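J.: Task: produce atomic coordinates for the following.
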Amino acid sequence: MILVVFRSRFSEQYDHEYETTEDYLAKKVRAVYGDDLVQVKNYETEDGERLALVWWRDPETLARWRADVEHHNAQQQGKEKWYAFYELTVAEVIRTSSTLEPEAYPAP
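T.: Presented below is the predicted three-dimensional model:
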C-alpha cells in the first residue's frame, strides 16, 4: 500500500476555482480508480494548514493518477496560484494495525 501525505496552505490567490477543481477531481479519481483508491482523509488545522492523506493499493495506480492530464493541470494551478506552501510525501506502508473490524478498514 502507498500513502500520500499532502500538506498545504492557501495563498492569497485561492479562489472558488480551487473548490470546483477539487470537487471535480475527487469525483473523477473515485470513479476511475475506486477499487485502487483505498481511502482519502482531509484535515485543516486552526492556523489554516491543510493535510490530506490518500491511501493507494499499489504504486502503479498512483503512477497512472500522476499522469492524468486534468490532475497535472490542477497541480500546475496549485503551484502557480493556489498554494503559498505545499509539501508532498509518498511512502510505502510496511504494516498497519487497527482496532477496527476488518470490513471497516480496507485491506492492503
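J.: Only C-alpha atoms from now on, for both contacts and neighbour counts.
T.: OK.
J.: Show me the helices in this structure, by range?
T.: For the chain, helices defined by DSSP state H occupy the ranges 16-33, 59-67, 69-77.
J.: just how off-centre is the second one within its chain?
T.: A distance of 12 Å separates the centroid of the chain from that of helix 59-67, by C-alpha atoms, centre = their mean, to the nearest Å.
J.: Now show me the structure for the sequence below, then we'll compare the two:
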Amino acid sequence: MSDRMLELAAQQPGYLGIESFRSPDGKGVTISYWEDLNAITAWKQNPEHQSAQELGKIQWYQNYSIEIARIESGYSFDRP
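T.: Coordinates of the predicted model:
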C-alpha cells in the first residue's frame, strides 16, 4: 500500500492498523484491521481509494483477492 493510501486509511473512522508482508519474488499479503464491517465498507467506497485500486489493476497487479474475516480471539508470544 502506498504511503498516501496508508495515510488516508489511518484517517478513516474505524481504522485499527495494517500489516504487510512481501516475499523476494514480489508476492505479498496486506492485512488491514477495522472496527467493523461498516468501517470496511466506508473505506471501500472512498473515492481516492477506488482510484488507487483501478490504477493498481491497470499498472501493477495481474490478480489479487480480498477476503474479509472476523477475529474472534487472539494471542501472542514474545520471548523476553
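J.: Which of the helices of the first structure sits closest to residue 49 of the first structure?
T.: Closest approach to residue 49 of the first structure among the helices of the first structure is made by helix 16-33 (15.7 Å; C-alpha to C-alpha).
J.: Show me which residues of that closest one are buried.
T.: 18, 33 (16 or more other C-alpha atoms under 10 Å).
J.: buried ones in stretch 42-52 of the first structure?
T.: Using 16+ other C-alpha under 10 Å as the test for burial, stretch 42-52 of the first structure gives 50, 51.
J.: ok so, going back, what would the helices of the first structure look like in CSV with distance to residue 44 of the first structure?
T.: Listed next are those as CSV, based on distance: least, C-alpha to C-alpha, whole Å:
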stretch, distance to residue 44 of the first structure
helix 16-33, 15
helix 59-67, 24
helix 69-77, 19
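J.: Out of those, which is closest to residue 51 of the first structure?
T.: helix 16-33 (14.0 Å).
J.: same for that closest one, what does it pack against?
T.: Contacts defined by 3 or more C-alpha pairs under 8 Å, 6 or more residues apart in numbering; DSSP states H and E place helix 16-33 of the first structure against helix 69-77.
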